[in-house]
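[1] could you look at this predicted model? Sequence included:
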Amino acid sequence: MSSDTSDTAPQQPQDPPVVVIGAGPVGLAAAAHLHEQGMAFLVLEAGTEVAVSVRQWAHVSLFSPWRYNIDSAARRLLDAAGWAAPDDETLPTGAQLIEDYLQPLAKLPAIAGHLRFGARVVAMTRVAVDRVRTDGRVDQPFIVRLADGTDIIASAVIDASGTWCTPNPLGLNGLPAHGETDLADVIDRALPDVLGADRDAHAGRHTIVVGSGHSAANTLLDLAHLADIAPGTQITWAVRSGSVERAFGGEDDDELPARGALGSGLRALVETGRVTLAEAFGVHTVRRSGEGIELLAADGRTITADRVVSATGFRPDHSIATELRLDLDPILGCTRALADLIDPNEHSCGTVEPHGYRELSHPEPNYYAVGMKSYGRAPTFLMATGHEQVRSIVAALAGDFDAAEDVQLDLPETGVCGSNLAAVAASGKIADRFGLSPDVPAKLAAATMALLPTSASTSDAVRAAAAEVGLDPEIALEIATLTGEPGALPSVTGLISLAPAAGGACC
């Protein structure tokens, strides 16, 4: 009888590697720390390149500057290779995060040789035991099974696969709305590139944005931008709650500083009628209407449009770990120890306490979900938090428990979560261009938005605001002009991008 030497037979290395699932920002940070500790590792990426999920929102700017987005071990590796580091205080887009940081990191010899693409993980277990068996369990290595049937032996697993591929549905009750799955052709997931690749689907059309978080806010502002240059573009904002005041931010108990960072812009869009607001609109049914779509609320109200953007958040998928012993919080889907620290009913991204391997541990030793996936359904995650998570976990795997316990995370509320850094940066650049004091463009924006509801036109509001701040009205109009083309009318969205928010923002 011949022996089985097929490609699907388990690999049996003498020193099983730590398997990292996902080659995004947190997965690659884990790889950098594993290399620094001298540990064998393998990064499994389902896609054909690094940061596949980030590429889906490459057009979006982060709300934290570079210094919060670069992992410490990754920086040391890159610096040693002569990397040209970006300015720590500038704000990258998703595309810049990939091109200027993640791709150079992945190409380093210390990382590149341990990356496997096209390797989708479909299941995990322990060698020779299922979830029920306890005897000798902790002494058995992991088996990580890929979609092609390959079994990989691992000493530990760090799951950094994220939640991008498992968005929440439109339905009010957490289930897909009736008919939702049949109308995927007219429902966009969060953060479509409405000013770029997806422009034709939204320009001159009516779009409904469902959701009240960071993703919804970005899309609403981009659609308002599009409406300035594409006549006939209509925007409706549907939210499940009975009020959007908390989405506007500025209150002491605002749980999501990211909403606060965009709050002033959203308020201006609603108050000036550029966005039609549908409050307490819980989607129950989705129906096709001609070539468009109709949303039916639980109370019988309907909204008809050409497209819908579903910006209702994300959730983790733990199905690949059903043979592992996980202890998940029944509400958030994260570890029970972490749940109280990140509960969005109690915390914002700036108030989450530092946490490491202890809070991320499961009854299954040496298995950790990190990054966005570690937070379950909580929307308070910051990239810098993921970097510190994997630093602590790798230190624990290496046996350095003093370092693993020494969890430190510098997330000053005024630095990342308490101010609109994007607005500050944009205001400063425009001030330099026109030879103004750095705070003048932001003051102009704030004064203009205060005057918009009672002004006959945006142009009138800009001129009146210019008088208030002592600025030449023609310069003010040029600052407010969105397109920069001769004769273009001032756009409120151009001003929104400069206005300091009442709350803050997060990446």
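    That came in fine, so what should we check first?
[2] contacts and neighbour counts: CA atoms only from here.
    Will do.
[3] can you identify each of the strands in the stretch 201-350 of the chain by residue range?
    Taking DSSP state E, counting those that start in this stretch, the strands of the stretch 201-350 of the chain run over residues 206-210, 234-238, 276-278, 283-289, 292-297, 302-305, 307-310.
[4] ok, which of these comes nearest L115?
    Among these, the nearest to L115 by CA to CA is strand 307-310 (32.8 Å).
[5] would you list the strands of the stretch 201-350 of the chain in CSV and tack on distance to A217?
    Output for those, formatted as CSV (distance: least, CA to CA, whole Å):
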stretch, distance to A217
strand 206-210, 9
strand 234-238, 10
strand 276-278, 13
strand 283-289, 19
strand 292-297, 20
strand 302-305, 19
strand 307-310, 11
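[6] nearest approach to T166 belongs to which of those?
    Per CA to CA, nearest to T166 of those: strand 307-310, 12.3 Å.
[7] got a list of contacts for that closest one?
    With contact meaning CA atoms under 8 Å, 6 or more residues apart in numbering, strand 307-310 is reached by 169-170, 186-192, 201-202, 205-211, 292-293.
[8] report the buried members of these.
    By neighbour count, with 16 or more other CA atoms under 10 Å, the contacts of strand 307-310 hold 169-170, 186-192, 201-202, 205-211, 292-293 as buried.
[9] okay, one more to line up with it:
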Amino acid sequence: MKELPVVVIGAGPVGLAAAANLVARGMAVKVYEAGEAVGANIRDWGHVRLFSPWEFNVDPASRKLLEAAGWAEPDRQGYPTGHELIDRYLAPLAETAELSLVIEYDARVVAIGRRGIDKVVSRDRELHPFQLMIRDRDGGTRRVFARAVIDASGTWTTPNPAGAGGMPVDGEEAFADRITYGIPDVLGRDRANYGGRTTLVLGAGHSAANVLLDLDKLASQDGATKAIWVTRGRDLSRVYGGGANDQLAGRGDLGQRLRHLVDSDRIDLIRGFALAGIREESGRLLINGETSDGGRMIGAVDRIVACTGQRPDQTLTRELRVDLDPWLESTRMLGPMIDPNLHSCGSVPPHGHRELSHHEPGFYTVGIKSYGRAPTFLMLTGFEQVRSVVAAIAGDMAAADDVKLVLPETGVCTTAPAGCCGGPAPEPVTACCNDGARAKPDGQDACGCGPAKLPEPARTSTCCGKVA
């Protein structure tokens, strides 16, 4: 078993960081990348400028390989675009002598299991090497074997549908040619699709913010482009961010620029709208949805950009004993740490190989895929994840357990579900719930109804004892 390599799935920032850490420990490694080059998913949004500076986007083990090859590190306080991240970091890293021979492109992992046994068999599973089915560019398949597997394949290619119920709504598949998932290059390669047209942007995250800012810039150039921003929720504090209180200045600035667009009526905002259907009339799209006041229709628009997040592709691990959080589809132990229903501060407790492992010995999910459907993953998190995982595979448990992770906070923290203590607080009162709003004038803390108490490992970040 020890003569087999550790297989890394994906040659993005976290996958290459895993490979660099394996090389640093003298372990055999093989990286399989489904795309034609490193950072294939990043290339889709390469025009977008990251809100985290270079100092947060370079893995320490990778830096050592690059510096040995004579690499000139970019200004650590500068903010790269996705394309710059590839050209100035990922591509040179993949071309180092240590990694260039272990990365294979156009090689998609389509299934993972154990050699000679299926998922049901419990006895001596750890003695059977992993078996991975690889589909090559020509469509042919082959099998490779590994002592351990690190899945850093990400979630970019499996976006959530536009439908609020987690499934495509009526018309979503029929009009797929007019719907984009992710972050189109509005000012560049995709300009012809958006210039002079009306686009509905769905979502309340940083992807939506980037698209809306680009559409506004295009509108200022041609005078005819229009954007309609639609969000499922009503609270936009997360996407607006903490401004100057955000420890990532670029992230805080992004939210404040978006807020300015709304406050100055440069884009139309419709909150609390759950998309329920799409139909066509006179060549344009009409959007049906549900609100707290009943049904509503938005129309007519020319295109839809669905910035509704991504979800992990679980099909390749069907024959493995994966342990997932039941609603986030993250690794189970990470769920309570990252659940967006409970907190949005941006700070995640330090976690490593123990939180990223499954019931399948030697298999780890890392990077944004480890977060499942939860948003706000930072590359810095992935770098520390793989450092810990590789140390565990190498048997260095002291290093594996010595996890240090301090993330820059957003400056906006929410910790309470909307149904707490008699329902949500009436706007514009700043309180976690209705009882809290009544308690505030009396100087009471929190909700005025007692702290939450739940045994581990249940989620405990509720605002009060009633909801617990």
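    All right, it came through fine. Because the structure is predicted, anything quoted here is derived from the model rather than measured.
[10] what's the TM-score here?
    TM-score for the superposed chains, counting by TM-score structural alignment, normalised by the length of the second structure: 0.83, backed by 403 aligned residues with a CA RMSD of 2.1 Å.
[11] from V211 of the second structure, how far off is the aligned partner of L108 of the first structure in the second structure?
    L108 of the first structure maps onto T96 in the second structure, with residues paired by TM-score structural alignment. Separation of T96 of the second structure from V211 of the second structure (CA to CA, to the nearest Å): 35 Å.
[12] same question, L66 of the second structure
    34 Å.
[13] now G35 of the second structure: closest residue in space that isn't a chain neighbour?
    D106 (5.2 Å; CA to CA, 6 or more residues apart in numbering).
[14] surely that neighbour meets D136?
    Yes. The pair D106 of the second structure / D136 is scored as a contact, 5.9 Å apart, by CA atoms under 8 Å.
[15] other residues contacting stretch 254-274 of the second structure?
    Stretch 254-274 of the second structure has contacts (CA under 8 Å, 6+ apart) with 51, 163-164, 206, 209-210, 212-213, 216, 226-234, 239-243, 289-292.
[16] from these, which ones fall inside helices?
    The helices, defined by DSSP state H, take in 206, 209-210, 212-213, 216, 239-240 from these.
[17] can you lay out those residues as JSON lines showing distance to R76 of the second structure?
    Compiled in JSON lines, these are given as follows (distance: CA to CA, whole Å):
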{"residue": "H206", "distance to R76 of the second structure": "22"}
{"residue": "A209", "distance to R76 of the second structure": "25"}
{"residue": "N210", "distance to R76 of the second structure": "23"}
{"residue": "L212", "distance to R76 of the second structure": "28"}
{"residue": "L213", "distance to R76 of the second structure": "25"}
{"residue": "D216", "distance to R76 of the second structure": "30"}
{"residue": "V239", "distance to R76 of the second structure": "25"}
{"residue": "Y240", "distance to R76 of the second structure": "25"}
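[18] which one of the residues you listed sits in the busiest neighbourhood?
    Highest neighbour count within these, by other CA atoms under 10 Å: L212, with 26 neighbours.
[19] give me every residue that touches the equivalent of that one over in the first structure.
    Aligned counterpart of L212 of the second structure in the first structure: L220 (TM-score structural alignment). By CA under 8 Å, 6+ apart, L220 of the first structure lies in contact with 209, 235, 237, 266.
[20] what lines up with the last one in the second structure?
    When the second structure is aligned by TM-score structural alignment, the residue opposite L266 of the first structure is L258.
[21] repeat for the third one
    With TM-score structural alignment as the matching criterion, the partner of W237 of the first structure in the second structure is W229.
[22] list the contacts for that match?
    Contacts of W229 of the second structure by CA under 8 Å, 6+ apart are 200-203, 212, 267-270.
[23] dump those residues into JSON lines; add distance to I86 of the second structure as well.
    Shown next, in JSON lines, are the contacts of W229 of the second structure (distance: CA to CA, whole Å):
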{"residue": "L200", "distance to I86 of the second structure": "30"}
{"residue": "V201", "distance to I86 of the second structure": "27"}
{"residue": "L202", "distance to I86 of the second structure": "28"}
{"residue": "G203", "distance to I86 of the second structure": "27"}
{"residue": "L212", "distance to I86 of the second structure": "24"}
{"residue": "I267", "distance to I86 of the second structure": "32"}
{"residue": "D268", "distance to I86 of the second structure": "35"}
{"residue": "L269", "distance to I86 of the second structure": "34"}
{"residue": "I270", "distance to I86 of the second structure": "36"}
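[24] C345 of the second structure reaches T410, doesn't it?
    Yes. Look at C345 of the second structure against T410 with CA under 8 Å: they come within range, at 5.4 Å.
[25] neighbour count: those two, which is higher?
    Neighbour tally, C345 of the second structure and T410, criterion other CA under 10 Å: the higher count belongs to T410, 25 against 22.
[26] for the more buried one, which non-adjacent residue is closest in space?
    That would be D246: by CA to CA, 6+ apart, it lies 4.5 Å from T410 of the second structure.
[27] give me the number of residues near the one you found?
    The number of residues packed near D246 of the second structure is 19, by other CA under 10 Å.
[28] ok, it to G205 of the second structure distance?
    For D246 of the second structure, the distance to G205 of the second structure - CA to CA - is 15 Å.
[29] for H128 of the second structure, same thing?
    Going from H128 of the second structure to G205 of the second structure by CA to CA gives 43 Å.
[30] and stretch 207-216 of the first structure, end to end?
    Length of stretch 207-216 of the first structure, first residue to last, CA to CA: 12 Å.
[31] map L42 of the first structure onto the second structure.
    The alignment partner of L42 of the first structure in the second structure, by TM-score structural alignment, is K30.
[32] can you tell me the SS state at its match?
    Secondary structure, DSSP: H, G, I helix; E, B strand; the rest coil: K30 of the second structure is strand.
[33] verify the stated contact: it with P5.
    Yes. With contacts counted by CA under 8 Å, K30 of the second structure reaches P5, the gap being 6.3 Å.
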